[in-house]
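Engineer: Can you look at this prediction? I've put the sequence above it.
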Amino acid sequence: MAYDEIRPGSALAARLDAELRHAHPRTVLEAAYETFGDKLALVSSFGAESAVLLDLAAKVSPDIPVLFLDTGMLFGQTLDYRKNLAARLGLTDVRDLRPAYQDLATADPQAKLWQTDTDACCHVRKVLPLDRALEGFSAWITGRKRFHGGDRMSLPVVETTEDHVKFNPLANWTKADLDAYMVEHDLPAHPLVEQGFASIGCWPCTQPVEDGDDVRAGRWKGLDKTECGIHLARAPGAVANVGGDI
């Protein structure tokens, strides 16, 4: 079925989820690529667990566009890791998405918004750039897993959003599965992992985790916040305004 036959909320995503819910991640990626071709993108943070999905995707096709949200507040180690890992895996189309100058000038001219409103900061630096980039695609791939907890515990392998079909190939995998794959394929770890960072985002809102903590416990620690917003529902077909509801 061609990608232009896909409609948000169509039966295709439900059928694919039923067929792929117990499939190996590579099988999920192959099905996604066969269905959507050049209208498929992979969104990656090049974080603590990103190497596994990127390696699997590169084995399916190194030409799958990889969208990387460079918020302007990432750790230097993440930027180095993004460059080195992309080269090692032979990824040919990694796109650095940055916040628009006008958005920053309007909402965060002093780069201190994270101190007072983390939701608004994520909205300007992550949600808006990704929404704009995804306008050219019909489907995208995420690295979310159920073992991360919270709303992700019920994560399907294939789902629909307002304007896209979304694939979560690693939904079923555990931390042990990821670690085993890293070792088997000799993949390099993010440099901050050995310092206790289990989930890595922007430097102001990311901390190491304590033994026994959830994987994402170091993200927005102490706040009632577990997601940056890119996986939250928004109005169909709309790229939200900076001053809009977040």
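Structural biologist: That came through fine. Quick caveat: nothing in here was measured; it's all calculated off a predicted structure. Numbers count the residues shown, from 1 in each chain.
Engineer: Only C-alpha atoms from now on, for both contacts and neighbour counts.
Structural biologist: Will do.
Engineer: Pull out the buried residues from the lengthiest helix in the chain.
Structural biologist: Longest helix in the chain by number of residues (criterion: DSSP state H): helix 76-89. For helix 76-89, the neighbour count (16 or more other Cα atoms under 10 Å) marks 78, 81, 82, 85, 86, 89 as buried.
Engineer: Just flag the most distant two among these.
Structural biologist: The distance between the two most remote of the buried residues of helix 76-89 (Cα to Cα) is 16.0 Å, for 78 and 89.
Engineer: and the helix or strand that comes right after the longest helix of the chain, what other elements does it pack with?
Structural biologist: Per DSSP states H and E, the first helix or strand lying C-terminal to helix 76-89 is strand 94-97. If you count contacts as 3 or more Cα pairs under 8 Å, 6 or more residues apart in numbering; DSSP states H and E, strand 94-97 packs onto strand 66-69, helix 128-134.
Engineer: Use this one as the comparison:
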Amino acid sequence: MSALRRWAAGQGAAVLTLLALLLLWEAAVVGLDIQRFLLPAPSDVVAEFIKDYRMIFGHAVQTVWGILAGYIAAVVFALAASMAMIRWPLVERMVMPIFVASQSVPKIAIAPLILLWIGAGAGSKILVVASIAFFPVVINTMAGFKQVDQGLMDVFRSVDATSRQTFLRLRLPYAVPYIFAGLRIATTLAVLGAIVAEWLAATDGIGYLVLSGSFNFNTARSFAAIILLAVIGMSFFGAMGAVERALSWRRPSEEATRVQA
């Protein structure tokens, strides 16, 4: 019960801080007479959201679909690549430098090439999201596979366990907290990838809505889209945290690795 009270107190403090910032924002816009196309007041953003909520949610659906599809593609590819690299060290020596090099290049630089090769649409959005989100999953999964206790490895060798048995019964369970660490990092990167793709060439999605609002000097609409995007990202991150608490044997606060992309 004490833990629940601490959580409620923390959430209450966060809500109060947010309300104070919103009131300060509203007072600054009104008191300083700031032009609304430069900085709308929170009340303007709420009014815009209420007025065009159907359109805004329609664009949000397209963004969420692209995030989920690209995220799933990234996770499947990352886990498959990690399993291949831990099974055959030569594969790791061959492909890991390529992964690192690709991550060193800003995705905003290669996204136009992806659009040129695939064309504007869902396919390019999924590929951009996947190219950004896969790296932390690969790195964390490999770290988990390699951090297996050597004493346990010796026990498995002493009973002549096969490579498959060692992987399924030792390496994979041991790596689960590491995998989830990468998955949670990848959630935020997937949101970023979807917006990058929508900024470059899209006719729908929250990224497109932000740009169209700024081009039309409807800054309140852009802010409404940005706030909804933040809610989507936080919900995605929170959902992955809930899945981790349900499936992982180690709590998120006990992770041994946190890799930033």
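Structural biologist: Received the coordinates, thanks. What you see is a predicted model, and the numbers here were worked out from it, not measured in a lab.
Engineer: Tell me how the two chains score on TM-score.
Structural biologist: With the length set by TM-score structural alignment, normalised by the length of the first structure, the two chains reach a TM-score of 0.27; 116 aligned residues with a Cα RMSD of 6.3 Å.
Engineer: quick one on the thing from earlier: Throw the helices and strands packed on strand 94-97 of the first structure into CSV and include mean neighbour count, thanks.
Structural biologist: Formatted as CSV, those follow (neighbours: other Cα atoms under 10 Å):
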stretch, mean neighbour count
strand 66-69, 22
helix 128-134, 18
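Engineer: Including distance to residue 120 of the first structure, could the ones you listed go into TSV?
Structural biologist: TSV is the format used below for these (distance: least, Cα to Cα, whole Å):
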stretch	distance to residue 120 of the first structure
strand 66-69	16
helix 128-134	11
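Engineer: for those, which one sits closest to residue 12 of the first structure?
Structural biologist: helix 128-134 (19.7 Å).
Engineer: Which positions within the longest helix anywhere in the second structure qualify as buried?
Structural biologist: The longest helix of the second structure (DSSP H) is helix 53-87. For helix 53-87 of the second structure, the neighbour count (16+ other Cα under 10 Å) marks 56-57, 59-60, 63-75, 77-79, 81-83, 85-86 as buried.
Engineer: for stretch 16-31 of the first structure, same thing?
Structural biologist: Buried residues in stretch 16-31 of the first structure, counted by 16+ other Cα under 10 Å: 16, 17, 20, 21, 23, 25, 26, 28, 29, 30, 31.
Engineer: and what of stretch 130-144 of the second structure?
Structural biologist: Buried residues in stretch 130-144 of the second structure, counting neighbours by 16+ other Cα under 10 Å, are found at 130-144.
Engineer: contacts for that stretch?
Structural biologist: 70-75, 77-79, 81-82, 86, 99, 103, 107, 171, 174-179, 181-183, 185-187, 189-190, 193, 257-261 (Cα atoms under 8 Å, 6 or more residues apart in numbering).
Engineer: How far off centre is that stretch?
Structural biologist: Relative to the centre of its chain, stretch 130-144 of the second structure is centred 12 Å away, using Cα atoms, centre = their mean, to the nearest Å.
Engineer: One more: stretch 17-29 of the second structure?
Structural biologist: 28 Å.
Engineer: List the buried residues for it?
Structural biologist: Within stretch 17-29 of the second structure, the residues scored as buried using 16+ other Cα under 10 Å are 25, 26, 29.
Engineer: What strand or helix carries the second one?
Structural biologist: The one in question is residue 26 of the second structure. Per DSSP H and E: helix 2-31 holds residue 26 of the second structure.
Engineer: helices and strands around that helix, which ones?
Structural biologist: Against helix 2-31 of the second structure (3+ Cα pairs under 8 Å, 6+ apart) you get helix 42-51.
Engineer: now the angle between helix 2-31 and the helix it packs on, please.
Structural biologist: Interaxial angle, helix 42-51 of the second structure versus helix 2-31 (axes from the mean of the first three to the mean of the last three Cα atoms, to 10 degrees): 100 degrees.
Engineer: which outside residues touch helix 42-51 of the second structure?
Structural biologist: 22, 25, 26, 56, 220, 221, 223, 224.
Engineer: Let me have those residues in CSV, adding distance to residue 90 of the second structure as columns.
Structural biologist: CSV is the format used below for the contacts of helix 42-51 of the second structure (distance: Cα to Cα, whole Å):
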residue, distance to residue 90 of the second structure
22, 55
25, 56
26, 59
56, 49
220, 53
221, 51
223, 49
224, 49
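Engineer: nearest to residue 211 of the second structure, of these?
Structural biologist: Residue 211 of the second structure has its nearest neighbour among the contacts of helix 42-51 of the second structure in residue 221, at 9.7 Å by Cα to Cα.
Engineer: give me the element residue 138 of the second structure is part of.
Structural biologist: Using DSSP H and E, residue 138 of the second structure maps to helix 122-146.
Engineer: Relative to residue 128 of the second structure, how far out is residue 69 of the second structure?
Structural biologist: 11 Å (Cα to Cα, to the nearest Å).
Engineer: for residue 193 of the second structure, that is, sorry about that
Structural biologist: Residue 193 of the second structure is 6 Å from residue 128 of the second structure, where distance means Cα to Cα.
Engineer: now do residue 142 of the second structure
Structural biologist: Here residue 142 of the second structure is placed at a distance of 23 Å from residue 128 of the second structure (Cα to Cα).
Engineer: got it, and residue 54 of the second structure?
Structural biologist: Counting by Cα to Cα - residue 54 of the second structure and residue 128 of the second structure are separated by 27 Å.
Engineer: do residue 187 of the second structure as well
Structural biologist: Distance, residue 187 of the second structure to residue 128 of the second structure, using Cα to Cα: 14 Å.
Engineer: And those two? Which one has more around it.
Structural biologist: When residue 187 of the second structure and residue 128 are compared for neighbours, residue 128 comes out ahead with 29 against 24, by other Cα atoms under 10 Å.
Engineer: need the contact list for the more buried one.
Structural biologist: Contacts of residue 128 of the second structure were listed using Cα under 8 Å, 6+ apart, and they are 70, 107, 111, 114, 193, 194, 196, 197.
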